[in-house]
Structure formats: C-alpha cells, structure tokens
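J.: Need a 3D model of the sequence below.
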Amino acid sequence: MTDRSQIPEFDPQGPQLVYVAVADHIAARVAAGELAPGARLPAERDLAEEYGVAYLAVRRAARVLRERGLILTVHGKGTFVADPLPEE
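T.: Sure thing, here's the model as predicted:
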C-alpha cells in the first residue's frame, strides 16, 4: 500500500542539485511503497520527461541510487528496485 503523504513534492528549483533531487524523490517513492522491490523503473528518457529534467540528470540519479543499493540495472533488461537487505 502506498502512502503518498510520505513522498515530498519534487522541486527541481530547490537547493539540491537536480540529479540528487531526482534520486531522493525516487528513494522516497521506494520507501513509501509506491515502487516495490522487483518493480521495473521506466526508461531513463521516460523518467526525464516525467520529472521535466535532462536525460543525463536521470542517468546520474540512477548512478546515485545504485550506489545507495536501492536499484539495480540488468543490461538488456532494465532497471529494477532492489530487494532490501535483511537486517542483522
């Protein structure tokens, strides 16, 4: 179940770098359950259109999300929300 109230509004004019704002917004969507583990993300160009930002900003945001362990990209298949690591 998605709790949209936990997802902040996306503001590309805010104080953050645009790619960080996109990464944080997608991370918030994952945390709120809007994007479930295993869900396929739209193509980078589609996300760029959805967010109203440059394609390269979305590409850099995806790199940040991969570094955070929130998404994984499978060559030829797409980008997916990563399964959370079990807590120890």
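J.: CA atoms for contacts and neighbours, from now on please.
T.: Noted.
J.: Any idea how many residues pack against Pro8?
T.: 11 (other Cα atoms under 10 Å).
J.: Quick check: which element contains it?
T.: Pro8 belongs to no helix or strand when elements are defined using DSSP states H and E.
J.: Let's see this one next, to set against the first:
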Amino acid sequence: MGEVAEFRPQGHELLYVAIADHITARIDAGELKPGARLAPERDLAVEYGVAYLTVRRAMVELRERGRILTVHGKGTFVAPDQPRQTPDPRRSP
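T.: Here you go, the predicted structure:
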C-alpha cells in the first residue's frame, strides 16, 4: 500500500477529473478502503480548495467509474472491490 501524493492538479486537466483521479489513487493505495464513508461533499470542497459544485461533479465521475456508491440519506461510500473476471475462452470478444 503506497502513499498518495499531495493533490496538485496540472493546468491542462479539468479540476473535477483531477479530484476524481486523486480520490481513485487514495482508494487504490488503500487509504480509503471498500465500505469507507467519504466526507460530505461540502467538506471535500474545503479540503480540496474548490467550489462545492466541482466536488459534486467529481462524485458523478467516480460513480460512473464504479468507484463509489451514494445511498440517499446515508452518505457516499467507497464501492466494494469488484472481482476481476477472467475471459471465457469459449467466447470471442
């Protein structure tokens, strides 16, 4: 389990994608474990020094990637590890 670098977006990348990538790196490094509850979006906006709507868009990106789950009234959680599927040799792509 590695340590995740400090959040430093590059000038050419979209800020919400940079935040989603950083949170993904935190998940991959084991800093955020499956089932862990993420901080509220407004708190993440303060932590990352961005507008609330930027974090909200990053959360949409992470949901689309399958990295987080949001349960209405409960919060946002790191998605469980997805089992890696091995290709079925009887099926062609």
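J.: Map Arg37 of structure 2 across to structure 1 for me.
T.: For Arg37 of structure 2, the equivalent position in structure 1 is taken to be Arg40, counting by TM-score structural alignment.
J.: Which secondary structure state does the residue nearest to its match when sequence neighbours are not counted sit in?
T.: Counting by Cα to Cα, 6 or more residues apart in numbering, Phe80 is the residue found nearest to Arg40 of structure 1 once chain neighbours are left out, at 4.4 Å. For Phe80 of structure 1, the assignment made with DSSP: H, G, I helix; E, B strand; the rest coil gives strand.
J.: measure the alignment partner in structure 2 of Phe80 of structure 1 to Thr54 of structure 2 for me?
T.: Using TM-score structural alignment, the equivalent of Phe80 of structure 1 in structure 2 is Phe77. From Phe77 of structure 2 across to Thr54 of structure 2, the span is 18 Å (Cα to Cα, to the nearest Å).
J.: what about the helices in structure 1?
T.: 18-31, 44-51, 55-67 (DSSP state H).
J.: Next, format these as JSON lines and append mean neighbour count.
T.: Formatted as JSON lines, the entries for those read as follows, by neighbours: other Cα atoms under 10 Å:
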{"stretch": "helix 18-31", "mean neighbour count": "20"}
{"stretch": "helix 44-51", "mean neighbour count": "16"}
{"stretch": "helix 55-67", "mean neighbour count": "19"}
